[in-house]
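Participant: okay, structure incoming, though there's no sequence with it:
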């Protein structure tokens, strides 16, 4: 692929990274090329259509400057395979998934100083299993195709852990059976790859894959559920005629889901919540939920949850603090408490690991190396899945936010990428 412009693009739930075979693509305001997968909209009379948009770090800056007059959307990759998702309401307009995706890619390109212009080939990462309760791969593929149409002359999709395996294989000097575990924001994915000795015609041979649509964002939701939602009315009741009924759980599930929280700020939802407030036995709690949504406080809530999670990754305990819209929450949380909240999720991840090994036809003893990647791989409870099972000596990690993009770029440089592409 000499003299051709090829790129690996890790379009992630939380972050997006672009790379060539040699280096990460520098992006304005993005530390080490890690670009937040987020959009911010606001009214601007000087912009065609009257609605301006930014992405990544610039989106965060715009939101922080005018939070009440903007719409901040993050984790929208999580709805790629959702048949129930139609459009996202943003002020007076509605956007399909592919509309949001194209806006994001346009802004990504504008922050790359020409490095993403006139591309010949792009290899894009995709999860083994998409996020959501009943993900539809056909819908996700249609939306991805529409999103990336025109981004490059030639676009291919590769399983994200497979890309990480390809990149890591370049470090191996001996044949090995490699297990790659990729833990991102929306999904936890596994690939088993046979790596042949250097000089082999095809060094890497995929053996099996498995994935599940839960990862870091689900852990965040557990924190919100335990520490925030009780203040917003979860578990409370409302009066309907002569009956007292539990408040429907759907509102609380949406507050705890980063891909849905921002979309709750629409007339219909706010009107429903206002009616609920009038009939709730604790109207002040519902009022706090309305204020949180109406004041566009999804990002500061996400930031508070992320700080707690990072602190519990390195320490045995941490302090949670969130203040805004009349919701003032402070709590000390131990790592043991957090691990109790996510225990069921970790068990489901472990079952998915079992499925990946079974699909590949290998047992634990045949795995020579385990490569852990993705930000959620740093969570101690997740890491113990591998140290307890395989032993710390077989585990390697690093480049948690960049290894997939690097592997995708190396695959993009191959003359024939079809051995790696996913449907």
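Facilitator: Now that the structure is in, tell me what you want to look at. On a predicted model such as this, the values are computed, not experimentally measured, just so you know. Numbers count the residues shown, from 1 in each chain.
Participant: from now on I want contacts and neighbour counts done on CA atoms only, so please keep to that.
Facilitator: Noted.
Participant: what about the strands in the stretch 51-200 of the chain?
Facilitator: Using DSSP state E, counting those that start in this stretch, the strands assigned to the stretch 51-200 of the chain run over residues 51-55, 70-74, 88-90, 93-95, 121-126, 154-159, 176-183, 188-195.
Participant: between these, which one is nearest to residue 372?
Facilitator: Shortest separation from residue 372 across the strands of the stretch 51-200 of the chain is recorded for strand 176-183, at 5.0 Å, computed as CA to CA.
Participant: with mean neighbour count and distance to residue 389 as added columns, please give the strands of the stretch 51-200 of the chain in JSON lines.
Facilitator: Supplementary listing: the strands of the stretch 51-200 of the chain in JSON lines, determined by neighbours: other CA atoms under 10 Å; distance: least, CA to CA, whole Å:
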{"stretch": "strand 51-55", "mean neighbour count": "20", "distance to residue 389": "40"}
{"stretch": "strand 70-74", "mean neighbour count": "25", "distance to residue 389": "35"}
{"stretch": "strand 88-90", "mean neighbour count": "19", "distance to residue 389": "43"}
{"stretch": "strand 93-95", "mean neighbour count": "12", "distance to residue 389": "45"}
{"stretch": "strand 121-126", "mean neighbour count": "26", "distance to residue 389": "27"}
{"stretch": "strand 154-159", "mean neighbour count": "21", "distance to residue 389": "24"}
{"stretch": "strand 176-183", "mean neighbour count": "26", "distance to residue 389": "13"}
{"stretch": "strand 188-195", "mean neighbour count": "27", "distance to residue 389": "15"}
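Participant: contacts only, for residue 211.
Facilitator: For residue 211, the set of contacting residues under the criterion of CA atoms under 8 Å, 6 or more residues apart in numbering consists of 127-129, 187-190, 352-353, 356.
Participant: okay, and it sits in which element?
Facilitator: Here residue 211, judged by DSSP states H and E, is contained in strand 204-212.
Participant: residue 21: what secondary structure?
Facilitator: On the three-state scheme (DSSP: H, G, I helix; E, B strand; the rest coil), residue 21 is labelled coil.
Participant: gap between it and residue 400?
Facilitator: Computed with CA to CA, to the nearest Å, the distance linking residue 21 and residue 400 is 17 Å.
Participant: okay, one more to line up with it:
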């Protein structure tokens, strides 16, 4: 009998499920043959039915009436997880929204595999919450409760960078000391691990893990600060009121942050934005903001910013189209602007890596390989800083969206064998 265990990488931006079988690819197709399911839910206003992943984004961008939810993982470890949000006049607990999405992951994986899964190794960041052990434990406990509620009878956890290390280990033929750099949608996680084909056979790998660390900074934070520095000023951020005071910033921060975009559409928010428009010195900018909120296009704008971030990882410039809120309007964005907007975040990541290497008591010259995974690990400024810390290390890029899920599948096979 093939094992009924799988690895579940519930990500801030994208999710995967892996099933480890000899000679077979680990990741299971979750949507139209694709191995990732974007961590997105769209609730249709007319019938309250939900769509998921790329279909959810297509429904939203296609103009269907309803509400888009993204970055639900970011709620774990916060007080919001025990609160509710209003969906078409109904109060829906955030915990239930996470449960619906993870249930969908399980269902799609089982359909692809042609069997049920009763055991799972769930991926988790090294820290759900920085510098708060109690909140971090609550986050893992909550995720475990949700996993059991959707039908997993046994649930274990593994740090996401360790899972990525296991995936890399399956591809090497000699021993290496590897720094895993996992920059996901919500967190940056790191592990320094001794890997080899012989070590892969051990059931207990604790002595091979020299250090693990992380910081609550990820791709959605890059999106946020790129938006705040380049797009939100076009909607009035940083402009002045007639009184000479600066424009209130709360609506802009909500619209720049994936999991708070819907706060800009509340009954309380709209009169405040109208008042900002009445008192604005640059009313044209506030008119763009009002158009955005009136059309509930905050997620559309965030997707434009995310696409620009991705493009600037490959090119020196890109265009951002604002035609939905001001017909015919677009502007050019440079990598230099992008680098400036995220420099403080990259500096925090760099400090975290430095501390991890020091805590392991290993000289930088002793690290053989830096293994990059996670969708945001391709950001050029980030790679440059990591390379400067470890100039002698070989740099390897894994499957940016699949290494963790594949490694979790390997870990599930070992844990539940």
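Facilitator: That came through, no problem. Remember, it's a predicted structure, so these values are computed and weren't measured experimentally.
Participant: mind checking the TM-score on these two?
Facilitator: Here the TM-score for the pair of chains, by TM-score structural alignment, normalised by the length of structure 2, is 0.89; 406 aligned residues with a CA RMSD of 2.5 Å.
Participant: rewinding a little: nearest to residue 71 of structure 1, of the contacts of residue 211 of structure 1?
Facilitator: The shortest gap between residue 71 of structure 1 and any of those belongs to residue 187, at 25.0 Å (CA to CA).
Participant: what's the neighbour count on the closest one?
Facilitator: When neighbours are counted by other CA atoms under 10 Å, residue 187 of structure 1 registers 27.
Participant: ok, it touching residue 219?
Facilitator: No - contact status for residue 187 of structure 1 versus residue 219: not in contact, 11.3 Å apart, counting by CA atoms under 8 Å.
Participant: my guess is residue 208 of structure 1 contacts residue 189. True?
Facilitator: No - under the contact definition of CA under 8 Å, residue 208 of structure 1 does not touch residue 189, with a separation of 11.1 Å.
Participant: would you map the strands across the stretch 251-400 of structure 1?
Facilitator: Assigned strands in the stretch 251-400 of structure 1, in chain order: 317-324, 327-334, 369-373, 395-397 (criterion: DSSP E, counting those that start in this stretch).
Participant: if we look at stretch 159-175 of structure 2, which residues are touching it?
Facilitator: Outside stretch 159-175 of structure 2, the residues touching it (CA under 8 Å, 6+ apart) are 123-126, 178, 180-182, 189-191, 193-197, 200, 371, 373, 398, 403-408, 410-411.
Participant: whoops, I mixed them up, stretch 327-339 of structure 2
Facilitator: For stretch 327-339 of structure 2, the surrounding residues in contact (CA under 8 Å, 6+ apart) are 226, 230, 308-309, 312-313, 315-323, 381.
Participant: what's the counterpart of residue 93 of structure 2 in structure 1?
Facilitator: By TM-score structural alignment, residue 93 of structure 2 lines up with residue 96 in structure 1.
Participant: okay, now the equivalent of residue 6 of structure 2 over in structure 1: neighbour count?
Facilitator: Using TM-score structural alignment to pair residues, one finds that residue 6 of structure 2 aligns to residue 7 in structure 1. Here the count is done by other CA under 10 Å, and residue 7 of structure 1 has 30 residues near it.
Participant: ok, the most centrally placed residue in structure 1 - contacts?
Facilitator: Centroid check for structure 1 by CA atoms, centre = their mean gives residue 13 as the closest residue, at 2.3 Å. The neighbours of residue 13 of structure 1, taking CA under 8 Å, 6+ apart as the test, are 37, 74-78, 184-186.
Participant: any idea how far residue 377 of structure 1 is from it?
Facilitator: Distance from residue 13 of structure 1 to residue 377 of structure 1, counting by CA to CA: 15 Å.
Participant: contact partners for the residue of structure 2 most remote from its centre?
Facilitator: The outermost residue of structure 2, judged by C-alpha distance from the chain's mean C-alpha position using CA atoms, centre = their mean, is residue 243 at 39.7 Å. Listed by CA under 8 Å, 6+ apart, the contact set of residue 243 of structure 2 reads residue 279.
Participant: any idea whether it is helix, strand or coil?
Facilitator: Secondary structure state of residue 243 of structure 2, per three-state DSSP, is coil.
Participant: any idea how far it is from residue 314 of structure 2?
Facilitator: With the distance defined as CA to CA, residue 243 of structure 2 ends up 43 Å from residue 314 of structure 2.
Participant: and what of residue 99 of structure 2?
Facilitator: As judged by CA to CA, residue 99 of structure 2 and residue 314 of structure 2 stand 36 Å apart.
Participant: who's more crowded, the two?
Facilitator: residue 99 (19 against 13).
Participant: number of residues surrounding the residue nearest to that one when sequence neighbours are not counted?
Facilitator: Nearest-residue entry for residue 99 of structure 2: residue 146, 5.6 Å, with adjacent residues in sequence omitted and distances by CA to CA, 6 or more residues apart in numbering. Residues near residue 146 of structure 2, counting by other CA under 10 Å, number 19.
Participant: tell me the contacts of residue 146 of structure 2?
Facilitator: Applying CA under 8 Å, 6+ apart to residue 146 of structure 2 gives the contacts 95, 98-99, 102.
Participant: tell me which residue of structure 1 lines up with residue 102 of structure 2.
Facilitator: Residue-level alignment of residue 102 of structure 2 against structure 1, with TM-score structural alignment as criterion, gives residue 105.
Participant: ok, now which ones touch its match?
Facilitator: When contacts are counted by CA under 8 Å, 6+ apart, residue 105 of structure 1 touches residue 151.
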